[in-house]
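Enquirer: predicted model and sequence follow; I will ask about them next.
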Amino acid sequence: MSVIFSRAPLRISLGGGGTDLPSYYGEHGGYLISGSIDKYVYMLTHTVFQKRYRLKYSEMEEVDDPCDISHPIFRETLKRHWNGNPLEIAVVADVPAGTGMGSSGAFTVCLIKALSLAKRRSITAGDLAEAACEIELDILEEPVGKQDQYVSAHGGICAYTFAADGSVTVDPLDLDDTTQRRLRNNLLLFYTGEARSASAILADQVKRTSDSDQSMVENLHRTKEMGHRSRALLEAGDLESYGELMHEHWENKRRRSPGMTGERIDTLYTLARRSGCVGGKLVGAGGGGFLVVYAQRPEDTRQAMAAAGASELPFDFEFRGAIGNESA
């Protein structure tokens, strides 16, 4: 087998996001609801006839030794998960990086999945997620949590419990067909037009949590409690109340760190609410990216956001997680 295809889904957080960082769950335990969506990071990995490592992403690199790779995730993952001949790897994604849907975690999951296939070894979703977390959290020491890697590896709409010892429990939500259909129809994603790096916002959260900043810790306690309430409302099919909770969640989230929101984001959110959305929030750490809203009148919201220049990203939930295959 010479060419391996792999893909890993992006995600939208549905409640409790931010409690998956070690600085919080290591002391208090974390809990959130998140769903993988049908937008992906894709990789093609060519395993034969390569004299050098050739990596194609937003840039292109060609090196003899993985230690010389500039891209940190490529470099550290290949150093630890590959000992074969040089590879050619090409990467594309459905959405740009820095838009709050877990692209970095999906990238790492997708790469480890590809290397496992290249070695002809199976890997469970849990082991795949933990291997990706090790690269980003332990090796690269990025100020990120475990949500992105776990959602991308497992897929579906699940509750994630983060224990103080770092272990993660994954529990799929019990949603009936009507609730899933209404979620697909009424949850809308709009691009704010502003990509951002989450590092500064997350670094502030990590520092203040580690320093036992009372306002930050209390904010995250409320966030975790909203994660539990989100699950209860979703499983009960009470989506209007869930939409109202999204608004409460956003009001709590925007108080968490400086740079969480901005004039453009606030304007779009106000327009969405005026068009019939009962609630919404930024996807991801904040500062930019995509706005997810629960719309009672979806077409009115689409028209209002289009008039404001906010492009919609149509999506559905997906339930397969990271996958891959080989071709001759």
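Expert: Everything's here; your move.

Enquirer: rest of the way, CA atoms for contacts and neighbours
Expert: OK.

Enquirer: so who does Ser116 touch?
Expert: By CA atoms under 8 Å, 6 or more residues apart in numbering, the contact list for Ser116 reads His81, Ser122, Ile123.

Enquirer: among the residues you listed, which are located in helices?
Expert: Using DSSP state H, His81 are the members of these that sit in helices.

Enquirer: can you redo the contacts of Ser116 as JSON lines with distance to Ala90 and neighbour count?
Expert: Listed next are these as JSON lines, based on distance: CA to CA, whole Å; neighbours: other CA atoms under 10 Å:
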{"residue": "His81", "distance to Ala90": "17", "neighbour count": "14"}
{"residue": "Ser122", "distance to Ala90": "22", "neighbour count": "10"}
{"residue": "Ile123", "distance to Ala90": "22", "neighbour count": "13"}
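
Enquirer: make a markdown table out of the contacts of Ser116 and add distance to His46.
Expert: Shown next, in a markdown table, are these (distance: CA to CA, whole Å):
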| residue | distance to His46 |
| --- | --- |
| His81 | 16 |
| Ser122 | 19 |
| Ile123 | 20 |
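
Enquirer: how about the strands in the chain?
Expert: Remark: strands assigned in the chain by DSSP state E are 3-15, 30-46, 53-56, 60-63, 88-93, 157-162, 168-172, 187-191, 277-282, 290-295, 323-327.

Enquirer: next up, a structure to set beside the first:
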Amino acid sequence: MIYRSKAPLRIGLAGGGTDVSPYSDLYGGAILNATVSLYARAAIEPLDNGQVIFECADRREFATYDAVYPLPIDGNLDLLKGVINRVYKDYGKFPSNGFKLTTFVDAPAGSGLGTSSTLVVAVLGAFAEWLKLPLGEYDLAHLAYSIEREDLQQAGGKQDQYAATFGGVNFMEFYKNDKVIVNPLRIKDVYLHELENNLVLFYTSTSRLSSSIISEQQKNVTDKKDDSIEAMHHLKDQAVMMKEALLRGSIDKIGEILDYGFEYKKKMAKGITNPQLDEIYEAARKAGASGGKISGAGGGGFMIFYCPKNTRFAVVDVLKNFGGDVKRYSFTNNGIQTWSI
């Protein structure tokens, strides 16, 4: 038997960063995001050779360990080993003498689409399929968050795990004590089609270590830096503005809302943008984009641009001058899916 899963990556449209503690604990956070047809995939094949075999097919990384748990957290494939160790700790012995775990992600690590957290969700989903784990959507998302942020001590927020698990377009609220409320939005198809047509997803061919940016953001809140905290308040407001625009069909306001958020996001922490990214942003604006942002924590990876009417073609042409890649996608309604064969 092979036990498989796939979980969608997400585009963050508004409120990015307000899902990160301690801001969300102190003030409450709000984010609007949408999952897209780019995925993290996982497959588990039970073995009987006393080994745990890893194959990260997209990165061409391979590793083999003895099936003795917990596996060592040593800087090599720790994200995958962290999931295995937690599943073993919480649910007991695996029903085989070893297994092979194969993974593949449709976007590079550090690209700003939530790849790491989505991969954790996908791997957890494959284990849930194999071991018949009693995990509902909130349970699965919270367990993925706990593995990354608590077990592995990796800095970051909460939105990615919930987006990958639930799927669709969601307005998410974040509170203290890890309370998360996912509000699925019923947006008319015509509005989503127009958003999908006008929203250009551009990979800058650079990646970044989001943890350093997020750590500074967290420190700014702890140190009560007014400019940074005020910027996060505005980003939380932006999430509400984006929700209303999508539900009312005010699609061409989205560029302005993105631009509004981007100006405040840059005030959250250093390193969110740089001269190269600013140049790309201004070139897209001059070509017809009405707004945009850097996806994820910032510093590199993907950027998105809202291109009203038929300006996307001119914007795409200009972006070709910067190298990188315009990524085709579609919005998806489904979160994680698992099956066996």
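Expert: Arrived safely, thanks for sending. Small disclaimer: the values here were computed from a predicted structure and weren't measured.

Enquirer: returning to what we had before: ok, the contacts of Ser116 of structure 1 in structure 2, which still hold?
Expert: The subset of the contacts of Ser116 of structure 1 whose aligned counterparts are also in contact in structure 2, taking both residues aligned by TM-score structural alignment, their matches' CA atoms under 8 Å, comprises Ser122, Ile123.

Enquirer: which one of the contacts of Ser116 of structure 1 sits closest to Glu263 of structure 1?
Expert: His81 (43.6 Å; CA to CA).

Enquirer: mind checking what that closest one lines up with in structure 2?
Expert: Applying TM-score structural alignment, one finds that His81 of structure 1 aligns to Val87 in structure 2.

Enquirer: ok, that match - contacts?
Expert: Neighbouring residues of Val87 of structure 2 by CA under 8 Å, 6+ apart: Phe127.

Enquirer: so what corresponds to Pro72 of structure 2 in structure 1?
Expert: Taking TM-score structural alignment, the alignment pairs Pro72 of structure 2 with Asp68 from structure 1.

Enquirer: ok, back up a step: of all the strands of structure 1, which lies closest to Met101 of structure 1?
Expert: strand 3-15 (5.1 Å).

Enquirer: mean shift between the closest one and structure 2?
Expert: For strand 3-15 of structure 1, the mean deviation from structure 2 after alignment is 0.8 Å (mean CA distance after the TM-score superposition for structure 1).

Enquirer: tell me which other helices or strands that strand touches.
Expert: On a contact count with 3 or more CA pairs under 8 Å, 6 or more residues apart in numbering; DSSP states H and E, strand 3-15 of structure 1 meets strand 30-46, helix 103-118, helix 147-154, helix 214-236, strand 323-327.

Enquirer: now it, how far from the chain's geometric center?
Expert: Per CA atoms, centre = their mean, to the nearest Å, the displacement of strand 3-15 of structure 1 from the mean C-alpha position of its chain is 8 Å.

Enquirer: tilt between it and strand 30-46?
Expert: Between strand 3-15 of structure 1 and strand 30-46, the angle comes out at 160 degrees (axes from the mean of the first three to the mean of the last three CA atoms, to 10 degrees).

Enquirer: before we move on, back to that, looking at the strands of structure 1, which is closest to Ser210 of structure 1?
Expert: Taking CA to CA, strand 30-46 is the member of the strands of structure 1 nearest to Ser210 of structure 1, at 14.6 Å.

Enquirer: now do the contacts for the equivalent of Ser210 of structure 2 over in structure 1.
Expert: The alignment partner of Ser210 of structure 2 in structure 1, by TM-score structural alignment, is Ala198. Each residue near Ala198 of structure 1 by CA under 8 Å, 6+ apart is listed here: Gly98, Gly100, Ala285, Gly286, Gly287.
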